[in-house]
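K.L.:
Following is a predicted model, sequence given first.
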Amino acid sequence: MLEGRDWVGVNGAAQEVLSRLQVVAPNGLPQRYLDLLAFSDGGEGPLPIQPYNLCLDAAATVADAIESENHGQADLQGFLIFGSNGGGEYIAFDTRDVLPWPVVTIDMVAGGSSAEAIAPDFDVFLDQIGVEAASV
């Protein structure tokens, strides 16, 4: 799935874990997101767009966060966090929007009000995973 790209992955998620995620998540999880988790249930790689790195959360971690309502942070309602940049920014689906959901970054301190779109949908975002930013 990410052949030829800079990606440090792990074994894919078990079908039971992916099924649990689909049950607890809002309807509309992108198939390519689920395919990525089936390929690599977590991992890390560069992005050529802000925030320049993706630390992909495991499917069970995402499901647990949904069940705990984003760890009780009310200002994150409407966002489905599926990773971070490893340095202070969440990477999430903005489920407040219509399908297909945009992918956004959220400053971990500022919360939901800081959400900024980085891709119009997961398909566009997936094409960026494992690709280094061009040198200036």
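P.N.:
That came in fine, so what should we check first? Numbering: from 1, shown residues only.
K.L.:
CA only for contacts and neighbour counts going forward, please
P.N.:
OK.
K.L.:
what about the strands in this structure?
P.N.:
Using DSSP state E, the strands found in the chain span residues 8-9, 43-46, 53-56, 79-84, 89-94, 103-107, 116-119.
K.L.:
Any chance of TSV for those strands, columns mean neighbour count and distance to Gly72?
P.N.:
What follows is the strands of the chain, written out as TSV (neighbours: other C-alpha atoms under 10 Å; distance: least, C-alpha to C-alpha, whole Å):
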stretch	mean neighbour count	distance to Gly72
strand 8-9	15	29
strand 43-46	20	25
strand 53-56	23	21
strand 79-84	24	13
strand 89-94	26	15
strand 103-107	23	16
strand 116-119	17	21
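K.L.:
Put this next to the first one:
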Amino acid sequence: MLETRNWFAKQPASEGELAEIRHALPTTLPLAYFDLLAETNGGEGPLPVNPYNFCLDPVVTVLDAFRSRNYDRPDLDGFLVFGGDGSRELIAFDMRSGLPGAIVTIDMVVGPESAEIVASNFDQFVSMLGHSSEDYRRL
């Protein structure tokens, strides 16, 4: 999936980690999310849109955030955080409708009112991973 892109991959998630996260998280999440973790359990690379960098959280971090309700931040209810930009932006599934919708970036200081769509769905998001804005225009 990411082998031909500018992506710093981590080791794949173990079968145990994948089983644990599949059991803990909503069953409505796209299979492509679990496929990504099976390829790289964490990692970093460019995005062609704001916030222009993506750091994928490993399974353990996603589970900690999910179980703690985004580290006891009730203002982030309805978002399933699975990464960030390496600085102050979170990247999350927008789950406010009950189903995973758009992938959004959220400023950690401003909160959910800063939510900005990065991709309309996870498949579109994955297609952008590892591409700079220049690369993506050529695709």
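P.N.:
Structure's in. What do you need? In this text the structure is predicted, and so the values were computed from the model without any measurement.
K.L.:
what TM-score comes out when they're superposed?
P.N.:
For this chain pair, the superposition-based TM-score is 0.94 by TM-score structural alignment, normalised by the length of structure 1; 135 aligned residues with a C-alpha RMSD of 1.3 Å.
K.L.:
rewinding a little: just send the strands of structure 1 back as a markdown table, with distance to Asn27 of structure 1 too.
P.N.:
Shown next, in a markdown table, are the strands of structure 1 (distance: least, C-alpha to C-alpha, whole Å):
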| stretch | distance to Asn27 of structure 1 |
| --- | --- |
| strand 8-9 | 26 |
| strand 43-46 | 24 |
| strand 53-56 | 20 |
| strand 79-84 | 11 |
| strand 89-94 | 12 |
| strand 103-107 | 16 |
| strand 116-119 | 19 |
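K.L.:
Which residues are in contact with the residue nearest to the spatial centre of structure 1?
P.N.:
Most central in structure 1 under C-alpha atoms, centre = their mean is Phe82, positioned 3.2 Å from the mean C-alpha point. Residues in contact with Phe82 of structure 1, defined by C-alpha atoms under 8 Å, 6 or more residues apart in numbering, are Leu56, Asp57, Val62, Tyr90, Ile91, Ala92, Phe93.
K.L.:
measure the corresponding residue of structure 2 for it to Asp57 of structure 2 for me?
P.N.:
Using TM-score structural alignment, the partner of Phe82 of structure 1 in structure 2 is Phe82. As judged by C-alpha to C-alpha, to the nearest Å, Phe82 of structure 2 and Asp57 of structure 2 stand 5 Å apart.
K.L.:
Equivalent analysis for Met95 of structure 2, please.
P.N.:
Met95 of structure 2 is 18 Å from Asp57 of structure 2, where distance means C-alpha to C-alpha.
K.L.:
before we move on, the earlier item: out of the strands of structure 1, which is closest to Pro26 of structure 1?
P.N.:
strand 79-84 (8.6 Å; C-alpha to C-alpha).
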